[in-house]
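Student: This is a predicted model, with the sequence first.
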Amino acid sequence: MAAPPTQAISPPANKTITIRIPKNESSNSGHTSYVVELLRLALEHSKQSNESILLQPITEDYTQARLIAELYEGSNIDVIWTMTSKDREATIKPIRVPILKGLLGQRVFLIRESQQYIFENVLTLKDLARLVAGQGSHWPDTDILRANGLIVFTSPHYELLFNMLKGGRFNYFPRGVNEAWAEIEAHPNEGLAVEKYLLLSYPAPMYFFVHQDNLDLANRIERGLEGMINDGSFDKLFLNHPSIINVVKRTQLDKRRIFKLLNPDLPKETPLGDPRYWLQLQ
């Protein structure tokens, strides 16, 4: 008896996976373009052959605190990127691959250009504590600075901090070395500058975060990032992106007085011992 004809197995249907991400901040567009490109490449690394990935920015202009709340609720956004903390890791799920290789914790100051002379007399952390820093109300950096004895003025709105600095509400605005120069370029002719001689340094990894129950997306991002680290494409993007490439040169570490701070809010799971994840600035 003849065997029944073999049925051809149809390939799985093509599908598009839409990932909702934060709206771009105009003052930090270079930094954001790097992070979005890293996320896209990580998802491309870990997708199936029949899948395509669409990163869809939301239309709402949320504060960082609101983004975290929206991700926790799990209704309007799928992925955010932010500095980690104990509270954040307790409520939303981190993918513990530092996407900026530690640069976010290397902090230069935005200042009023006319006040550079004030900072030339700052020789110790105690000297710096006589001045006032500006930070976001819900940023982990605020607690870190205060835990190290520094005075901090806060606002919930990122963009308002530039106006407050310009208006003299505080003396300096600590920013990651990957952020500071792009932010100055986004605020031209406002009398602001990057301070020339000081730097704060503390462990402050930025991660991708997803909803606690979104294990599939968390696994996709982690597999993709680890794959990029292993094949060298992570460092290729990082070291050649316009928002990163000139950081070490512009920071001029050999001319800076570095104050190392403790981060009491650093989760114990932070992979500080894995050298693949961190850039050595010195």
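Tutor: Arrived safely.
Student: When you work out contacts or count neighbours from here on, use the C-alpha atoms and nothing else.
Tutor: OK.
Student: pretty sure residue 165 is touching residue 173, no?
Tutor: Yes: using Cα atoms under 8 Å, residue 165 is in contact with residue 173, at 7.2 Å.
Student: other SSEs contacting the helix or strand that residue 37 is a member of?
Tutor: Here residue 37, judged by DSSP states H and E, is contained in helix 29-46. Applying 3 or more Cα pairs under 8 Å, 6 or more residues apart in numbering; DSSP states H and E, one finds that helix 29-46 contacts strand 51-57, helix 180-186, helix 215-231, helix 233-240.
Student: and of these, who's closest to residue 157?
Tutor: Ranking these by proximity to residue 157 (Cα to Cα) places helix 180-186 first, at 14.9 Å.
Student: who's in contact with that closest one?
Tutor: Helix 180-186 is touched from outside by 26-31, 108-110, 192-194, 243, with contacts defined as Cα atoms under 8 Å, 6 or more residues apart in numbering.
Student: what do you get if the cut-off is 10 Å, keeping everything else the same?
Tutor: Contacts of helix 180-186 with the rest of the structure, by Cα atoms under 10 Å, 6 or more residues apart in numbering, involve 26-31, 107-111, 162, 173-175, 187, 190-195, 243, 246-247, 250-251.
Student: now do stretch 46-60
Tutor: 11-24, 36-37, 39-41, 43-44, 67, 76-79, 217, 219-228.
Student: Just the buried residues of those.
Tutor: 19-22, 24, 36, 39-41, 43-44, 67, 77-79, 217, 220-228 (16 or more other Cα atoms under 10 Å).
Student: coming back round to it: narrow the contacts of helix 180-186 to those in helices?
Tutor: 29-31, 162, 247, 250-251 (DSSP state H).
Student: Mind jotting down where the strands sit in the stretch 51-200 of the chain?
Tutor: Secondary structure of the stretch 51-200 of the chain (DSSP state E, counting those that start in this stretch): strands located at 51-57, 80-83, 93-95, 106-112, 132-136, 151-155, 173-176, 192-194, 198-201.
Student: Quick check: closest non-adjacent residue to residue 21.
Tutor: Once flanking residues are discounted, residue 21 sits nearest to residue 57: 4.7 Å by Cα to Cα, 6 or more residues apart in numbering.
Student: Can you get me a residue count around the one you found?
Tutor: Each residue near residue 57 was counted by other Cα atoms under 10 Å, and the total is 14.
Student: try it against this one:
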Amino acid sequence: MIINEKQVRFWNGNKSPIRREYEKQLLSLCLSEADFVDADILVDESDYPSAEDEGNIFSKGCDVLVSVAGNQKFSGKPTRIIEIPVCKGILGHRLLIILKQQAKRFSNISSMEQLQKMTIGIPATWADADLFRKNGYTVSEKGSLDDNVSRLLAQKIDYITLGVNEIESILEQLGDFKKELLIEPNILIYYPLPLVFYVHPDKMQLANIVESGLHAAIANGKHAALFEMHHPNIVDRLALRTRKTLQLTNPYLPDSLKQFRAML
């Protein structure tokens, strides 16, 4: 039983560093709020380039992870999903990274159809590739995020989208390349994409502990405080309310989250 083991193996790979840090601290907060204070969280930040490997993560020793609700990599696989959004739907607010020289071209976009005809670059295994395809976008899915930045610089794709929670820090990490790139200032793509905890199917006690702690952290305001610490003033800083919003549907949401609305 997990209470006796006192170890929680948390897979935290295949995501940006800013997401890794927030989700790691969130799990720690949930365990603490559930009075599971002596837990030793063993963090695995291995990146898996194969969707199959990621989908089989629970067979590799993982106890718990955070991923998007309805992630098709786990479709049909035994798992316990705690269907409580942990990041206010922030990841579904996507901004575009484009070439600076293409700024005028994108400023003239007035409809979704115009953007659908351009090519979006998405790294292999990212859950939103299928979602964009389902919404009629032209998707080129391959390689890593760095590979897609190189393809953007070479004009083999037209743009990349990233969640508002990570786009600034990722752009900063690109070093000299960022001089040629721009966060497009007018467009916001939104689709419901809540992040939730996935727990090993044999770790039901752990699932109950995490769920109890998450409920407590939401109720006492500690969850909101952690969110704000990692995403300060994000709505105003990135002008989310004044952008032209292009809304997509997410056919992969579980029934319990069909009515999900972002809380930003």
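Tutor: That came through fine. All figures in this text were calculated on a predicted structure; none of them were measured in a lab.
Student: Just the buried residues out of the ones in helices among the contacts of helix 180-186 of structure 1, in ChimeraX syntax.
Tutor: The ChimeraX command for the buried members of these (criterion: 16+ other Cα under 10 Å) is given here:
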select :29,30,31,162,247,251
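Student: will you turn the ones in helices among the contacts of helix 180-186 of structure 1 into TSV that also has distance to residue 259 of structure 1?
Tutor: Shown next, in TSV, are these (distance: Cα to Cα, whole Å):
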residue	distance to residue 259 of structure 1
29	28
30	27
31	24
162	24
247	18
250	18
251	14
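Student: Looking at the ones in helices among the contacts of helix 180-186 of structure 1, which is nearest residue 266 of structure 1?
Tutor: For these, the nearest to residue 266 of structure 1 is residue 31 (22.7 Å; Cα to Cα).
Student: Map that closest one onto structure 2.
Tutor: Counting by TM-score structural alignment, residue 31 of structure 1 lines up with residue 19 in structure 2.
Student: how close does its match get to residue 36 of structure 2?
Tutor: Plainly put, residue 19 of structure 2 is 23 Å away from residue 36 of structure 2 if you go by Cα to Cα, to the nearest Å.
Student: Over to residue 221 of structure 2?
Tutor: Distance of residue 221 of structure 2 to residue 36 of structure 2, computed by Cα to Cα: 19 Å.
Student: higher neighbour count, these two?
Tutor: Neighbours were counted for residue 221 of structure 2 and for residue 36 using other Cα under 10 Å; residue 36 has more, 18 against 10.
Student: Next, the more buried one: secondary structure please.
Tutor: coil (DSSP: H, G, I helix; E, B strand; the rest coil).
Student: gap between it and residue 112 of structure 2?
Tutor: Distance, residue 36 of structure 2 to residue 112 of structure 2, using Cα to Cα: 47 Å.
Student: now residue 204 of structure 2
Tutor: Residue 204 of structure 2 is 43 Å from residue 112 of structure 2, where distance means Cα to Cα.
Student: Then residue 182 of structure 2?
Tutor: Per Cα to Cα, residue 182 of structure 2 is found 20 Å from residue 112 of structure 2.
Student: what does residue 27 of structure 2 give?
Tutor: Plainly put, residue 27 of structure 2 is 37 Å away from residue 112 of structure 2 if you go by Cα to Cα.
Student: do residue 174 of structure 2 as well
Tutor: 28 Å.
Student: Compare the two (neighbour count), which wins?
Tutor: Comparing residue 174 of structure 2 with residue 112 by other Cα under 10 Å, the one with more neighbours is residue 112, at 16 against 13.
Student: Spatially nearest residue to the counterpart of that one in structure 1 (excluding sequence neighbours)?
Tutor: By TM-score structural alignment, residue 112 of structure 2 lines up with residue 125 in structure 1. Distances taken as Cα to Cα, 6+ apart place residue 259 nearest to residue 125 of structure 1, at 6.7 Å, with adjacent residues excluded.
Student: Which residue of structure 2 sits opposite that neighbour in the alignment?
Tutor: Under TM-score structural alignment, residue 259 of structure 1 pairs with residue 246 in structure 2.
Student: Where does that match sit: helix, strand or coil?
Tutor: strand.
Student: how many neighbours does it have?
Tutor: There are 15 residues near residue 246 of structure 2, going by other Cα under 10 Å.
Student: how near is it to residue 115 of structure 2?
Tutor: Remark: distance between residue 246 of structure 2 and residue 115 of structure 2 (Cα to Cα) = 10 Å.
Student: Likewise for residue 240 of structure 2?
Tutor: From residue 240 of structure 2 to residue 115 of structure 2 the distance is 19 Å (Cα to Cα).
Student: Could you double-check that the match of residue 31 of structure 1 lies in contact with residue 166?
Tutor: Yes: counting by Cα atoms under 10 Å, residue 19 of structure 2 touches residue 166, with 7.1 Å between them.
Student: Can you work out which residues contact both of these two?
Tutor: With Cα under 10 Å, 6+ apart as the test, residue 19 of structure 2 and residue 166 both reach residue 91.
Student: contacting residues for the aligned partner of residue 47 of structure 2 in structure 1?
Tutor: By TM-score structural alignment, residue 47 of structure 2 lines up with residue 61 in structure 1. Residues counted as contacts of residue 61 of structure 1 (Cα under 10 Å, 6+ apart) are 22-25, 67.
Student: one more time with 8 Å
Tutor: Contacts of residue 61 of structure 1 by Cα under 8 Å, 6+ apart are residue 23.
Student: Ok, the one 3 residues further on next?
Tutor: Remark: with contacts taken as Cα under 8 Å, 6+ apart, residue 64 of structure 1 is in contact with 138-139.
Student: got it, and residue 85 of structure 1?
Tutor: 140, 265-267.
Student: To which residue of structure 2 is it aligned?
Tutor: Residue 85 of structure 1 maps onto residue 70 in structure 2, by TM-score structural alignment.
Student: Its match and residue 122 of structure 2, how far apart?
Tutor: Distance, residue 70 of structure 2 to residue 122 of structure 2, by Cα to Cα: 18 Å.
Student: out of the ones in helices among the contacts of helix 180-186 of structure 1, who's nearest residue 272 of structure 1?
Tutor: Nearest to residue 272 of structure 1 among these, with distances taken as Cα to Cα, is residue 247, at 21.6 Å.
Student: where does the aligned partner of the closest one in structure 2 sit relative to residue 106 of structure 2, distance-wise?
Tutor: In structure 2, residue 247 of structure 1 lines up with residue 234, judged by TM-score structural alignment. According to Cα to Cα, residue 234 of structure 2 and residue 106 of structure 2 sit 23 Å apart.
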